[in-house]
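Trainee: Okay, here's the prediction I keep looking at, along with the sequence it came from:
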Amino acid sequence: MQRAGRQVTVVDAGEIGRGCSFGNAGLIAVDHVQPLARPDVLLGAFGMLANPLGPLHLRWASLPSLLPWLVRFALASRPSAVRKGTDILALLLRNAVPAWRQLASEPGEANLFQRQGYLTLFETAQAARAAEDENRLLLEHGIRFEPVSGSGIRAMCPALKPQMHAGRFHPDAIYTTDPFGLVQNLYRRFVGDGGIVVEGRRVLRILTEAGAAVGLQLQDGELKADNVVLTAGNGSPDLIRPLGVKAPLTSERGYHVMVEAGKVPLNIPLLFAERGFVATPMASGLRLAGTVELGAHAPDWKRADVLRRHAAELFDRPGLAEQTRWFGDRPTLPDYLPMIGMVPGYRNVTLAFGHQHLGLTLAAITAELVGDILRTGAPRHDISALSVSRFS
């Protein structure tokens, strides 16, 4: 919107880019067309509770407080809801890479992306068979991939131990070698274009009069505004509740571990389907990222340890030395779809949050949709499935 000639002020309670942008896997994950809210995941719910170090885990102690969210998750797992969710995610994902190319168009930003694609790996024949339905969905929705045999995987990734049964290569996908650097580059260009950043200050409430937002109440004063766009992730529900919108968000915690880059020579990211994690070659080393933990409070660093153990089991490179580790909480709605659109009854409040583990992937296409809403009142695509009133 700043590039389109508006005067834009960004208010961020923390440091720009230090949230999940700092620690994500770096992928524009074009194959994640199915929401996690679906029958097969629901059937595995007891397994989530039984295995604290599995790729998907729910903490026992948080079960009572998570129960309302889990009930909505179960409702979103109905076949009709899953089809609807898959359709809208596929639409967004088809446009994710072009939107990023448009947004990160300056050399400093574009150079932080690699365009070699990525590889999803299946260690067993059973896992490869289980992925056949997803393969059909990808083809149905126009998301291109190439099947890869076990021998083909070894040729592409000689650092892997020879235990992969099959793979799926996405040649059109891109990834960033420095997610934090990418956000910092966009931030500098925004400021260079005349954008204003209010950093380290928290928004307490949205100020309204007669069906419109007129500004924001900050900790130390007020900020006037003609339009308000709320992209505050897990901080969003409290700010929109007075406007009559319910957003049953929960925090989906992920972890990463950085190891030495030279130890594992990779030129593309690898997604390990059964283990639920990604290995991405980045500028500062190899990033092992993933896992989904619901109901987390204090970090469970055993989940970071298991990422290192996976790497030791998968790569034929002994003695991988850990450099750093991280955890972050991703804002997730029960149907695993973001909330994008205008608040009913308010002519100038737009919401865009709840992107779960697709925050980086869907950031640029979300920016385009929000820009459409602010300029014309309607997005370029039918995003009614992402309605901001669907839980109200």
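Mentor: Structure received. Note that the coordinates shown come from a computational prediction; the quantities given were computed from them, not determined experimentally. Residues are numbered from 1 along each chain as shown.

Trainee: C-alpha from now on. contacts and neighbour counts both.
Mentor: Will do.

Trainee: Buried residues, the strand or helix carrying T366. List them.
Mentor: In the assignment (DSSP states H and E), T366 maps to helix 359-376. Neighbour counts over helix 359-376 (16 or more other C-alpha atoms under 10 Å) mark 359-374 as buried.

Trainee: packing partners for it?
Mentor: On a contact count with 3 or more C-alpha pairs under 8 Å, 6 or more residues apart in numbering; DSSP states H and E, helix 359-376 meets helix 79-94, helix 96-103, strand 339-342, strand 349-353.

Trainee: Show residues contacting the shortest one.
Mentor: Contact with strand 339-342 is made by 348-355, 366, 370, 373, 383, 386-388, as judged by C-alpha atoms under 8 Å, 6 or more residues apart in numbering.

Trainee: Could you tell me the angle between the helix holding T366 and helix 79-94?
Mentor: Counting by axes from the mean of the first three to the mean of the last three C-alpha atoms, to 10 degrees, helix 359-376 lies at 80 degrees to helix 79-94.

Trainee: Q2 falls within a strand, correct?
Mentor: No: counting by DSSP: H, G, I helix; E, B strand; the rest coil, Q2 is not part of a strand but coil.

Trainee: List the contacts of the nearest residue to it once chain neighbours are set aside.
Mentor: Leaving aside its chain neighbours, Q2 sits nearest to V8 (5.7 Å; criterion: C-alpha to C-alpha, 6 or more residues apart in numbering). By C-alpha under 8 Å, 6+ apart, the residues touching V8 are 1-2, 195-196.

Trainee: Just flag the most distant two among the contacts of strand 339-342.
Mentor: Largest separation among the contacts of strand 339-342 by C-alpha to C-alpha: N348 and H355, giving 21.7 Å.

Trainee: re the thing from before, buried among the contacts of V8? Make that a ChimeraX selection.
Mentor: To isolate the buried ones among the contacts of V8 in ChimeraX, judged by 16+ other C-alpha under 10 Å, type:
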select :1,195,196
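
Trainee: Let me have the contacts of V8 in TSV, extended by distance to Q163.
Mentor: Formatted as TSV, those follow (distance: C-alpha to C-alpha, whole Å):
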residue	distance to Q163
M1	49
Q2	50
G195	51
I196	52
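
Trainee: Included below, for side-by-side comparison, is a second structure:
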Amino acid sequence: MSGGGGHALVLGAGVVGAATALALRRDGWRVTLLDRGAPGEGCSLGNAGNIGVASVVPQATPAQVRAIPKLLREADGALVARWPYVLRELPWFVRFVANGRQGKMEANARALAALMERVPASWEALAAEAGAADLFARAGLLHVWRGEVAMRGAAWAYDLRRRLGARVEEMDADAARAREPALQGEVAGARLLPDVPTVTDPLELTRRLVSRFEALGGAVERAEATEVVREGDRVRGVRTAGGGPLDAELVVLAAGAWSARLARPHGARVPVVAERGYHVMVSGANARVSQPLMLVEARVMASPMRGGLRLTTMAEFADPDAPPDHDRAARVLDGASASLPGVMGRVESRWMGPRPSTPDSLPVIGRAPRARNLLLAYGHGHLGLTMASVTAEAVADLAADRPPRLNLAACSATRSAA
């Protein structure tokens, strides 16, 4: 399979879909980027902005699995399970617990680390092409701990990062405050991940990718894909809500939390759930930090952005289209004040978006088992922004029958994910 003017449909105009559409257009495909919303205004809009090259610790770990009952009992905690949704998606949660076994967790961590190897160079090249290098800040990411006991208990996670090649610098409370003067509350110490860049406007980044795509002749259309249509061992296009079918020689499924439903009829077995995150953008005299911070016990990320300070939190397992619970998110975000007094400031905007999460924290990237010309690019969880550039490269390689630059062995759509 090669470009040669064939029509490619990319479903999903978040950062993964936008980067993928651009890569395919660059390879000579006639590409339509399709989404029910405007480009970048779904889950890609609201993330914390980190290019998480040190995010090699999976979500499912022995410690995290043990902590789940306690976290769910916290009436205003950052972990929320909407039980009808959990029961509907029970196989995902069973597999998540299975992935929390020590050996399985370490295997998943090694696979994540391998996927990260090309991320810095890949994003540098893509940002330069899209004229977006100015959106990348390089202050690193500071994990801040309020309690000494909790900080010592998490030492294994930083040891794992080091073993897998990430740089980690330890700081006591005085060093953490010297690096970030806004830390005027409770601080026991910190861990700096110096090689983690931050995108200061994720929405603008996606828009610039789309602008470059359109400048090369790509097309953007607003429609909701309801079915990927297959005949035999090939797909021939998609059906859309309220419109006619769209034909294509290649379809790429990059629709985030809505992807698994569309991929399942074509042999994809890895379950995906909506792990919904929330943020607020705040402004004011105290709502300023100089670099991205993760307030670990509060489960709040504070990211300085072009439009103010973004505070992100919550892992809410609920239907992706269910109404948001901004009141609960506000109560969780109040926990940031223990280390950053007064940081909440004036709330300028609120947001909720569904992360497409797999049980093993690894994305689904590759060919659909029952259709060679249906390519899958979803399930990135917290790492969609991080892995958008390398995912786009891998999809373009598969579409052109080139050996992928990314080792996709751990990303198979037929893996057990358990």
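Mentor: Everything's here; your move. Because the structure is a prediction, the values reported are computed rather than measured.

Trainee: Got a TM-score for the two of them?
Mentor: Taking TM-score structural alignment, normalised by the length of structure 1 as the basis, the two superposed chains have a TM-score of 0.93; 391 aligned residues with a C-alpha RMSD of 2.0 Å.

Trainee: on that earlier part again, kindly indicate which of the buried residues of helix 359-376 of structure 1 lies nearest A212 of structure 1.
Mentor: After measuring these against A212 of structure 1 - C-alpha to C-alpha - the closest member comes out as L374, at 13.8 Å.

Trainee: quick one: the strands in the stretch 51-200 of structure 1?
Mentor: 56-58, 113-114, 118-122, 146-149, 166-170, 175-176, 196-199 (DSSP state E, counting those that start in this stretch).

Trainee: hang on, the earlier thing: looking at structure 2, which of the contacts of V8 of structure 1 still make contact?
Mentor: By both residues aligned by TM-score structural alignment, their matches' C-alpha atoms under 8 Å, these still in contact after alignment to structure 2 are 1-2, 195-196.

Trainee: so which of those residues comes closest to M156 of structure 1?
Mentor: Of all the kept ones among the contacts of V8 of structure 1, M1 has the smallest distance to M156 of structure 1: 41.4 Å, by C-alpha to C-alpha.

Trainee: my guess is the closest one contacts D372, does it?
Mentor: No: using C-alpha atoms under 8 Å, M1 of structure 1 is not in contact with D372, being 9.6 Å away.

Trainee: Next, count neighbours for the aligned residue in structure 2 for W69 of structure 1.
Mentor: Matched by TM-score structural alignment, W69 of structure 1 corresponds to W92 in structure 2. W92 of structure 2: 22 surrounding residues under other C-alpha atoms under 10 Å.

Trainee: and what of R83 of structure 1?
Mentor: 15.

Trainee: Aligned to it, what sits in structure 2?
Mentor: Residue pairing (TM-score structural alignment): R83 of structure 1 is matched to E106 of structure 2.

Trainee: got a list of what G195 of structure 1 touches?
Mentor: By C-alpha under 8 Å, 6+ apart, the neighbours of G195 of structure 1 are 2, 7-10.

Trainee: which of the residues you listed still touch in structure 2?
Mentor: With both residues aligned by TM-score structural alignment, their matches' C-alpha under 8 Å, the contacts of these that structure 2 also has are 2, 7-10.

Trainee: Tabulate the residues you listed in CSV, adding columns for secondary structure.
Mentor: Output for the kept ones among the contacts of G195 of structure 1, formatted as CSV (three-state DSSP):
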residue, secondary structure
Q2, coil
Q7, coil
V8, coil
T9, strand
V10, strand
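
Trainee: L92 of structure 1: which of these is nearest?
Mentor: Out of these, the member with the shortest distance to L92 of structure 1 (by C-alpha to C-alpha) is Q2, at 22.9 Å.

Trainee: Now which residue in structure 2 aligns to the closest one?
Mentor: In structure 2, Q2 of structure 1 lands on R25 (TM-score structural alignment).

Trainee: Do I have it right that its match meets L216?
Mentor: Yes: using C-alpha under 8 Å, R25 of structure 2 is in contact with L216, at 7.1 Å.

Trainee: Helix or strand for the residue lying closest to V238 of structure 2 once chain neighbours are set aside, just tell me which one.
Mentor: In space, and not counting its chain neighbours, V238 of structure 2 is closest to V228: 4.4 Å by C-alpha to C-alpha, 6+ apart. V228 of structure 2 is part of strand 225-231 when elements are defined by DSSP H and E.

Trainee: In structure 1, which residues correspond to that strand?
Mentor: Counting by TM-score structural alignment, strand 225-231 of structure 2 falls onto residues 203-209 of structure 1.

Trainee: so how far is V210 of structure 2 from the match of Q2 of structure 1?
Mentor: 11 Å (C-alpha to C-alpha, to the nearest Å).

Trainee: now G384 of structure 2
Mentor: 16 Å.

Trainee: got it, and T200 of structure 2?
Mentor: In this view, T200 of structure 2 and V210 of structure 2 are 17 Å apart by C-alpha to C-alpha.

Trainee: These two: which is more packed in?
Mentor: When T200 of structure 2 and V210 are compared for neighbours, V210 comes out ahead with 27 against 23, by other C-alpha under 10 Å.

Trainee: Doesn't R415 of structure 2 belong to a helix?
Mentor: No: applying three-state DSSP, one finds R415 of structure 2 to be coil, outside a helix.

Trainee: which residue in structure 1 lines up with it?
Mentor: Residue pairing (TM-score structural alignment): R415 of structure 2 is matched to R390 of structure 1.

Trainee: Could you do V210 of structure 2 as well?
Mentor: By TM-score structural alignment, V210 of structure 2 lines up with Y187.

Trainee: Pretty sure P271 is one of the things the match of W69 of structure 1 touches, is it not?
Mentor: Yes: counting by C-alpha under 8 Å, W92 of structure 2 does reach P271; the two are 5.8 Å apart.

Trainee: anything in contact with each of these two?
Mentor: In contact with both W92 of structure 2 and P271: 358-359, using C-alpha under 8 Å, 6+ apart.

Trainee: Run a quick neighbour tally on the aligned residue in structure 2 for G285 of structure 1.
Mentor: Using TM-score structural alignment, the equivalent of G285 of structure 1 in structure 2 is G308. Other residues near G308 of structure 2 come to 19 when the count uses other C-alpha under 10 Å.

Trainee: what's the residue nearest to V238 of structure 2 in contact with, if anything?
Mentor: 235-239, 262-263.

Trainee: again with G237 of structure 2
Mentor: Neighbour list for G237 of structure 2: 9, 228-230, 245-251 [criterion: C-alpha under 8 Å, 6+ apart].

Trainee: again, only this time at 6 Å
Mentor: G237 of structure 2 sits next to 229, 246-248 when contact means C-alpha atoms under 6 Å, 6 or more residues apart in numbering.

Trainee: How about R230 of structure 2?
Mentor: So R230 of structure 2 contacts R236 (C-alpha under 6 Å, 6+ apart).
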